[in-house]
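Q: Quick one: sequence plus predicted model below, questions after.
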Amino acid sequence: MRHTRTLAAAAVAAAFAGPALLPAQAQAAAGSVHLHKIYYNSPGPDNRSNASLNGEWVQIRNTTSKAVSLKGWTLTDASRHTYTFGSYRLGKGKTVTVRTGKGKDTAVNRYQNRGAYVWNNDKDTATLRKASGAKADTCSYNNPKADFKNC
């Protein structure tokens, strides 16, 4: 009986210890590159103008303590429309917006250069994958009365 109580007490102590028991390396790795916001219903008429297409976008945020290369990373919707990042580094604490329409890529805006909408106005799922194919994040929405989703 005494052995069972000792094990139970150790389990409770470990559960409440939390991050203090993690190695320094694991604590330093806090943060992620993740989907931050999807603006899926661009303002104004759905006329496929470039301005309207660029009003539809996904933001990706880097909350790690260092810049991350997104080269080869992909952003995909449920219908498998895929945007693949070329050579690009997302700085620590920075956000990049991936717009549906055409434009000149900058540090804060990337363009899919499409002539049609990607994100459905009622429901869809965004998936962010690393160059290795590993899933970094997903964000789904199912609200035709809203224009955007905070992930």
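A: Okay, I see it.

Q: contacts, neighbours, all on C-alpha from now
A: Noted.

Q: residue ranges of the strands in this structure, please?
A: Applying DSSP state E to the chain gives strands spanning 33-39, 57-62, 68-69, 74-76, 82-84, 89-90, 95-99, 109-111, 123-129, 135-142, 148-150.

Q: got a list of contacts for the lengthiest helix in the chain?
A: As assigned by DSSP state H, the longest helix anywhere in the chain is helix 2-17. Residues from elsewhere that reach helix 2-17 (Cα atoms under 8 Å, 6 or more residues apart in numbering): none.

Q: Off-centre distance for it?
A: 38 Å (Cα atoms, centre = their mean, to the nearest Å).

Q: and if you look at stretch 142-150?
A: Using Cα atoms, centre = their mean, the offset of stretch 142-150 from its chain centre is 16 Å.

Q: what does stretch 75-91 give?
A: With Cα atoms, centre = their mean, you get 10 Å for stretch 75-91.

Q: quick one: buried residues of the longest helix of the chain?
A: Judged by neighbour count (16 or more other Cα atoms under 10 Å), helix 2-17 contains no buried residues.

Q: ok, structure two:
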Amino acid sequence: MRRTAASLALASALAATAVVLAPTTTSAATPPVKIYKVQYDSPGSDSGTNTSLNSEWVVIKNTTSTNRSLTGWTLRDRTGYTYKFPTFTLKAGATVTVRTGKGTATSTQRYYNRSWYVWNNTGDTAYLKDSKGYLKHSCSWSSVGTGSKYC
């Protein structure tokens, strides 16, 4: 009986030690495609010029070593202003910047083609969804602060 009690005590002590020494994970794994940075407050006054509108943007990053198709993916805010990617491939490790105003799309720059701002300076959320509508990443802010946020 003494051996059983001693064995039980030793097993309990080892289990407690294992719990204390077990590694903890506090952050989720980096998604393959993510919102990297949002410039939600265009520098200067909100004049509504195309230059000002294009100074409001979202950078999306491919964090992998594989090209990723973003065809049909969407980027939207809480209000529902949505940019939908046409046929588009984000190269491995590359970024694409989606600007609010008008411009000519390239492999690194895309445009909402809007005539007013998308991102609210006092708080908003950017949502990145795949072509099936599944949320892949989001980024939120609640005050003007520096006018931008790394996600």
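A: Great, that's in hand. Predicted, not measured: the structure shown is a model, and the values here were computed from it.

Q: before we move on, back to that, what's the closest of the strands of the first structure to Ala51 of the first structure?
A: Closest to Ala51 of the first structure of the strands of the first structure, according to Cα to Cα: strand 95-99, at 10.1 Å.

Q: Quick check, central residue of the second structure?
A: Ile35 (2.7 Å; Cα atoms, centre = their mean).

Q: Tell me if I'm right that it and Trp57 touch.
A: No - counting by Cα atoms under 8 Å, Ile35 of the second structure does not reach Trp57; the two are 10.9 Å apart.

Q: What does the residue nearest to the centre of the second structure correspond to in the first structure?
A: When the first structure is aligned by TM-score structural alignment, Ile35 of the second structure is paired with Leu35.

Q: Pull the contacting residues for its match.
A: Here Leu35 of the first structure is in contact with Val58, Gln59, Ile60, Arg61, Leu128, Asp137, Thr138, Cys139, Cys151 (criterion: Cα under 8 Å, 6+ apart).

Q: cool, and Ser131 of the second structure?
A: Leu70, Thr71, Gly72, Trp73, Thr74.

Q: again with Trp119 of the second structure
A: By Cα under 8 Å, 6+ apart, the neighbours of Trp119 of the second structure are Tyr40, Asp41, Glu56, Asp77.

Q: neighbours around the residue lying closest to Arg110 of the second structure once chain neighbours are set aside, how many?
A: Nearest non-adjacent residue to Arg110 of the second structure, counting by Cα to Cα, 6 or more residues apart in numbering: Val98, 4.6 Å away. Applying other Cα atoms under 10 Å, we find 22 residues neighbouring Val98 of the second structure.

Q: before we move on, what about the one 10 residues further on?
A: By other Cα under 10 Å, 14 other residues sit near Thr108 of the second structure.

Q: again, but for Asp46 of the first structure
A: There are 12 residues near Asp46 of the first structure, going by other Cα under 10 Å.

Q: What of the one 10 residues further on?
A: Glu56 of the first structure has 25 neighbours, counted by other Cα under 10 Å.

Q: and if you look at Asn67 of the second structure?
A: 14.
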